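[1] Below are the sequence and a predicted model; questions follow.
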Amino acid sequence: MKQIQSIEELYTGLIEGPGESECEGEGDFKGKCNGGSTLFVVPRIRYDVRRSDYLYQLYRPMLSSDRSNPSGHLDGVMNHSTPLTVRSLSFWEHRLLLKAVFQAPSRSLLHYHWFEIQDLRSLAGMVWKWFCLFWFRKRGGKIVWTIHNRMPHNPVFPRLNLVMRRWLASVSDRIHLHCREIADDVQEYYRVDASKIVVLPHPTFEARILERTTALNTLSQTRNLPINPKDTLFLMFGQISHYKQIPPVCDLFAAMKGAEPLAESGPAGGTEQQAESDPAGGVYRLLIAGPVKKGQQSVLRQIQTIADHSDNIHIIADWIPDEEMDLLFSASDCVILNMKEIWMSGVAMMARSYQKPLILPRTGCLPSLNQPGSSSMLHFFSDHKELTDAIQQFRRPT
């Protein structure tokens, strides 16, 4: 296992020089005979939400410009320090892997993310993905796989998911993880040698931090939310999905019935009665913001039912553009995560980028976020009682 500090180091030693038989490339691959190689990335880099896109932030140090072709993915942009072209692919563009590996196998590198079966449609798609990856590897292409979580969220066909993911782990030249703490689990679960594992921390995000009151007022007006600056606003951000366990958090806020937190910073503690009697305090509010994940409408209905009977729970079940993300995080006082089976969270890294306190589970890579100087910003829990205590004891700094 090796710890690295930059995305470029992840590919060191995986690209060889072109042989004479590879000097016949055309079109997308004609640059390979001049020393260039192609790094294929799956899935596509999302330029429409680049500040909140994990892939864009991960590969950003390798990109020499922000140019993208009309289809929305990076194509032909070179890093000036290394002769490497980054090309992100959609599902159907997996065919380009076959074209590349038959023309220039030693100059073709694939970095794969989120290799999983989520429903019947993705089961059919897995056949095509496996076919392309099988021939890519058989013809000499190199593969790097980032394992984001032990298994997919809300998986169907768990046994088949495990078989396919173990296959990809076996043919990958490198396995990328976000922290050392999960390496032993990966070795045992995916049956890979430690020499394959490379640790590179999760990227941070580009945060545009706004003044809290201004952001809160703007958000309240644009989304018609009854929130005032004295309130303490907790945020659950990202796709609305079963694995995020949003309903139990909604139940906690519904039970508070508008309890007022202390408005001044200080040691955690105090009782609900103290909070309610504090004249400078506001209301504990929970804001849930993000689109509903495909097939998870039942989760939205469940939390909407709770919100309909509570005046301190608010839901924005929409896709959130980068500009509104600035408003949400700048206006919020604390971000809550309540997943059980998770190794790493992009939302946790967003909260850190916006310098927001976090209430989060003690699992996977998340405890590794507890670096010197950050302990007051991170409130870990291991069970429902600790989650409840962390929420009730949180105090918003004035």
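    Received it, and whenever you're ready, just let me know what you need. Numbers count the residues shown, from 1 in each chain.
[2] alpha carbons only for contacts and neighbour counts from here, please
    OK.
[3] tell me, what residue is most central in this structure?
    Residue closest to the average C-alpha location in the chain (CA atoms, centre = their mean): G346, at 3.1 Å.
[4] and the residue nearest to N149 when sequence neighbours are not counted, what does it touch?
    Spatially, and ignoring its direct neighbours in sequence, N149 is nearest to W343 (5.2 Å; CA to CA, 6 or more residues apart in numbering). Contacts of W343 were listed using CA atoms under 8 Å, 6 or more residues apart in numbering, and they are H148, N149, R150, I182, T363, G364, C365, L366.
[5] Three-state assignment for W343, please.
    Classification of W343 by DSSP: H, G, I helix; E, B strand; the rest coil places it in coil.
[6] so how far is S170 from it?
    21 Å (CA to CA, to the nearest Å).
[7] now do R362
    Distance from R362 to S170, by CA to CA: 29 Å.
[8] can you check A215 too?
    Taking CA to CA, one finds A215 at 48 Å from S170.
[9] of these two, who's got more company?
    More crowded of A215 and S170, by other CA atoms under 10 Å: A215, with 20 against 16.
[10] Let me know the secondary structure of the more buried one.
    helix.
[11] Surely it touches E324?
    No - A215 lies out of contact with E324 (CA atoms under 8 Å); the separation is 9.4 Å.
[12] what sits against F115?
    R165.
[13] Make sure I have this right: it is in a helix.
    No - counting by three-state DSSP, F115 falls outside a helix, being coil.
[14] how far away is it from L98?
    18 Å.
[15] Would you state the strands of the chain in chain order?
    2-3, 37-42, 77-78, 84-88, 108-113, 142-146, 174-177, 197-199, 232-237, 284-289, 313-316, 334-336, 358-361, 378-381 (DSSP state E).
[16] Nearest to T222 among the ones you listed would be which one?
    strand 313-316 (11.4 Å; CA to CA).
[17] and the contacts of W343 as TSV, adding distance to A351?
    What follows is the contacts of W343, written out as TSV (distance: CA to CA, whole Å):
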residue	distance to A351
H148	18
N149	20
R150	23
I182	22
T363	17
G364	17
C365	15
L366	13
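[18] try this one next to it:
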Amino acid sequence: MKIVFNPPDNKENQYISLMVAPLRESGFEIYPLDSFFSSYKHFKSIDLVHLNWFENVDDSSFFVAFRSFFRKMIVLLAIKLFRKPLIWTMHNRSSHEKGLRFFSRTLTALLVKWADRIIIHSHASASILAQRDRQTTAKIIYIPHPNFINVYGPIQPGPEDSNLLKLLFMGVVKPYKNIELLIKLAREFNKELQLTIAGKPSTDKYRQELEKMATGTDNLNLQLRFIDDAEIPSLFREADLLILPYDLESSLNSGTAILAFSYGKTVICPLIGTIADMDEMHADMLIYNYDDKHEHEPILRKTIAKAVALKKHSNHIFKEKGDRLLRYVQYRNNNHQIGVDLIRTYRELLTDKFNKNT
């Protein structure tokens, strides 16, 4: 079976590799979307197309956004006209790009309407899709997000005992992740916590803005660069827990939260879809919620203060919570079973298509 899986790789996130590996092991031939129109023979040979983050459009300028949108429309129209089975994975509530949203909204609407199957990684996604189009319910497939246990190397022993709370933010550094808010709050808790921000900023301009904001903040460790896979276990080793102050307007799933749990760390995080699904483990996380962006700062401040107090009460409390979360994702987010579910989804879709065409 020949399929297009887009993107075929991601140097900043092993999610793609984890999803594709069982497909290759089962004999699927995986091709990038860039090869889709390389020849008519190749185009015709593709049995199925699976798209991830396809609705995202670079909004750095109108021309760049329009060019990206136009190319993606051609791809979707070709898939539709030639009746190629289409699977779309819904990763976000909406595109994180704030400008020129018409393009991403249009692509999302077509993906919801034209996809034969929609894979979701959190149950909250199903209700969001139902609000957009009730007819999507029949084509939704829930598959848990894969775990990252030992993917970046083995777990390393935790930090030395200290009353100082050590927080880590890790991931691509983008405005919707509220890094500015983290820097502001780090200043307020100057004597009680240390914050490390590790990840490559989306633009050089944004990096410079954050560096300027952080000037004179003694308890802040900025590592605004690409973080090599081999560095991830040591970053986790030095942290008590991860802090992920996502924007609830667009955020839905978090691979970084699953990564934290995979390395025995708990999180400070709003109640996004990934966290909501783990209701039986909520006691082991520091979860908060807010109704509008103006509430985010005071609620996050209160949550950080709670973490500081917990650390002062017990040096090992976050390790105990992290260990329980590690066992949870090892079982619930089982990578082998996820591969089995994905392959079954492909085969059932292709069987349905074959039966309809005969």
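    Here it is on my side, so go on. None of the values given here were measured: they were computed from a predicted structure.
[19] Just give me the match in structure 2 for the residue nearest to the centre of structure 1.
    The equivalent of G346 of structure 1 in structure 2 is G255 (alignment by TM-score structural alignment).
[20] Surely that match touches S122?
    No - using CA under 8 Å, G255 of structure 2 is not in contact with S122, being 11.4 Å away.
[21] sorry, back to before: just give me which of the contacts of W343 of structure 1 are shared by structure 2.
    Cross-checking the contacts of W343 of structure 1 against structure 2 gives H148, N149, R150, I182, T363, G364, C365 as conserved contacts, using both residues aligned by TM-score structural alignment, their matches' CA atoms under 8 Å.
[22] Could you export those as TSV, including neighbour count and distance to Y284 of structure 1?
    Listed next are the kept ones among the contacts of W343 of structure 1 as TSV, based on neighbours: other CA atoms under 10 Å; distance: CA to CA, whole Å:
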residue	neighbour count	distance to Y284 of structure 1
H148	18	33
N149	19	32
R150	17	34
I182	17	35
T363	19	26
G364	21	29
C365	21	29
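[23] What count of nearby residues applies to the nearest residue to R46 of structure 1 once chain neighbours are set aside?
    Spatial nearest neighbour of R46 of structure 1, excluding adjacent residues (CA to CA, 6+ apart): D53 at 6.2 Å. Counted with other CA under 10 Å, the neighbours of D53 of structure 1 add up to 17.
[24] Quick one: map D53 of structure 1 onto structure 2.
    Aligned partner of D53 of structure 1 by TM-score structural alignment: Q14.
[25] What's the separation between its match and W88 of structure 2?
    From Q14 of structure 2 to W88 of structure 2 the distance is 18 Å (CA to CA).
[26] And for D279 of structure 2?
    Counting by CA to CA, the gap from D279 of structure 2 to W88 of structure 2 is 26 Å.
[27] between these two, who's got more neighbours?
    W88 (24 against 9).
[28] who's in contact with that one?
    H50, L51, N52, L111, A115, R117, I118, I119.
[29] filter those residues to the buried ones?
    H50, L51, N52, L111, A115, R117, I118, I119 (16 or more other CA atoms under 10 Å).
[30] Can I get the residues you listed in CSV including distance to L23 of structure 2?
    Formatted as CSV, these follow (distance: CA to CA, whole Å):
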residue, distance to L23 of structure 2
H50, 12
L51, 15
N52, 16
L111, 23
A115, 20
R117, 17
I118, 18
I119, 16
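[31] Run a quick neighbour tally on the aligned partner of I183 of structure 2 in structure 1.
    Under the alignment (TM-score structural alignment), I183 of structure 2 pairs with C250 of structure 1. By other CA under 10 Å, the residues close to C250 of structure 1 number 23.
[32] What residues does C250 of structure 1 make contact with?
    L286, I303, I306, A307, I313.
[33] how many other residues sit next to the counterpart of H202 of structure 1 in structure 2?
    Counting by TM-score structural alignment, H202 of structure 1 corresponds to H145 in structure 2. Other residues near H145 of structure 2 number 23, with proximity taken as other CA under 10 Å.
[34] Please apply the same query to P298 of structure 2.
    12.
[35] can you check C334 of structure 1 too?
    25.
[36] in the stretch 151-300 of structure 1, which spans are helices?
    158-171, 183-190, 212-222, 246-256, 272-277, 297-308 (DSSP state H, counting those that start in this stretch).
[37] Those helices: which one's closest to H379 of structure 1?
    Using CA to CA, those put helix 246-256 closest to H379 of structure 1, at 15.2 Å.
[38] what about the closest one, distance to the chain center?
    24 Å (CA atoms, centre = their mean, to the nearest Å).
[39] repeat for stretch 113-128 of structure 1
    19 Å.
[40] check contacts around the match of H202 of structure 1.
    H121, G255, I258, N333, I338.
[41] Just list the residues touching the third one, thanks.
    The one in question is I258 of structure 2. Contacts of I258 of structure 2 (CA under 8 Å, 6+ apart): H145, P146, N147, F148, V329.
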